[in-house]
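> only geometry, no sequence info:
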């Protein structure tokens, strides 16, 4: 099948298929005499694996590691579990960071009057505090 067919069958865009090939996540495919890539069921299966891994937030490096384990029939499930648990810890950290961002924005939005006045605690916080150097009131900038 051509790259368009492989994209439709795997749910991965043709652009990303080429990218994954460049990264070495999928092997370079055979090409026709006209230079078109030809994909088989194995490549489509690998692309689906990559798509599922990306949906779970794994990095490209982690996906490469997972694929290596997936393709290695002598692997131990302990290695896979360790990789998954490491990713869970990373996700927990990102969740804490996102919750902190949300909390800060909620507080700032609550403090903002949202009226016709120009003073805004949200912009003040982003600018490093009141009286920042670059605001509209600073005509010398």
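Happy to help now that I have it. Note that the coordinates shown come from a computational prediction; the quantities given were computed from them, not determined experimentally. Numbering: from 1, shown residues only.
> please count neighbours and contacts with C-alpha atoms only from this point.
Fine.
> contact partners for residue 1?
Residue 1 is in contact with 38-40, counting by CA atoms under 8 Å, 6 or more residues apart in numbering.
> narrow these to those that are buried.
Among those, those classed as buried by 16 or more other CA atoms under 10 Å are 38-39.
> which SS state does residue 6 fall under?
helix (DSSP: H, G, I helix; E, B strand; the rest coil).
> for the closest residue to it other than its chain neighbours, which residues are in contact?
Among residues not flanking residue 6 along the chain, residue 44 sits closest, at 6.0 Å (CA to CA, 6 or more residues apart in numbering). Counting by CA under 8 Å, 6+ apart, residue 44 makes contact with 6, 9-10.
> again, only using 10 Å
Neighbouring residues of residue 44 by CA atoms under 10 Å, 6 or more residues apart in numbering: 1, 3, 5-12, 17, 26, 50.
> from those residues, which would you call buried?
Judged by 16+ other CA under 10 Å, buried ones among these: 3, 6-7, 10, 12, 17, 26, 50.
> show me what secondary structure element comes after the lengthiest helix in the chain.
Across the chain, the helix with the greatest residue count (assigned by DSSP state H) is helix 77-111. Counting by DSSP states H and E, the next helix or strand C-terminal to helix 77-111 is helix 121-126.
> please compare the first structure with the one that follows:
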């Protein structure tokens, strides 16, 4: 398969596919006599894994670890679960932080008159 076909099958751009190859996230594709990359079904599976893991918040390094685990017949599901639990903890922490930011912003919006005057409780709070 050429990169265009793989791009359609994975919904990833050619640029992303090349980046993942360059970073060593996927198995290096074979090259044709003319130097074009030749992708296999395995590459499609690896790229789909990376795409789905990224969408779940995993970094490229973590995605690479998932690809390696997918290829390891001796992997333990406990390893995979631990990675997912760690990411879940990070997401929960980020959500709590975002809720605090939301609370602060709502407070500022409520206290600011938003009129033509120069008195602004938001600026006053920020410059304390």
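On my side now, so go ahead. The structure presented is a predicted model; accordingly, all values stated were derived computationally and were not measured.
> let me see the TM-score of these two.
For these two chains in superposition, a TM-score of 0.89 is obtained (TM-score structural alignment, normalised by the length of the second structure); 128 aligned residues with a CA RMSD of 1.6 Å.
> follow-up on the earlier one: what about the residue nearest to residue 6 of the first structure, distance to residue 83 of the first structure?
Noted for residue 44 of the first structure: a distance of 24 Å to residue 83 of the first structure, by CA to CA, to the nearest Å.
> list the residues that contact residue 46 of the first structure.
Going by CA under 10 Å, 6+ apart, residue 46 of the first structure touches 10, 25-27, 52, 67, 70-71.
> would JSON lines of these with secondary structure and distance to residue 33 of the first structure be doable?
Shown next, in JSON lines, are the contacts of residue 46 of the first structure (DSSP: H, G, I helix; E, B strand; the rest coil; distance: CA to CA, whole Å):
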{"residue": "10", "secondary structure": "helix", "distance to residue 33 of the first structure": "25"}
{"residue": "25", "secondary structure": "coil", "distance to residue 33 of the first structure": "24"}
{"residue": "26", "secondary structure": "coil", "distance to residue 33 of the first structure": "21"}
{"residue": "27", "secondary structure": "coil", "distance to residue 33 of the first structure": "19"}
{"residue": "52", "secondary structure": "helix", "distance to residue 33 of the first structure": "33"}
{"residue": "67", "secondary structure": "helix", "distance to residue 33 of the first structure": "30"}
{"residue": "70", "secondary structure": "helix", "distance to residue 33 of the first structure": "33"}
{"residue": "71", "secondary structure": "helix", "distance to residue 33 of the first structure": "30"}
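> in three-state terms, label the residue nearest in space to the middle of the first structure for me.
Closest residue to the average C-alpha location of the first structure: residue 57 at 6.2 Å, with CA atoms, centre = their mean. The three-state assignment at residue 57 of the first structure reads coil, by three-state DSSP.
> contacting residues around it?
Contacts for residue 57 of the first structure were tallied using CA under 10 Å, 6+ apart; they are 51, 63, 87-88, 90-91.
> export these to JSON lines and tack on neighbour count and distance to residue 98 of the first structure?
JSON lines is the format used below for those (neighbours: other CA atoms under 10 Å; distance: CA to CA, whole Å):
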{"residue": "51", "neighbour count": "18", "distance to residue 98 of the first structure": "24"}
{"residue": "63", "neighbour count": "20", "distance to residue 98 of the first structure": "24"}
{"residue": "87", "neighbour count": "17", "distance to residue 98 of the first structure": "16"}
{"residue": "88", "neighbour count": "15", "distance to residue 98 of the first structure": "15"}
{"residue": "90", "neighbour count": "14", "distance to residue 98 of the first structure": "12"}
{"residue": "91", "neighbour count": "15", "distance to residue 98 of the first structure": "10"}
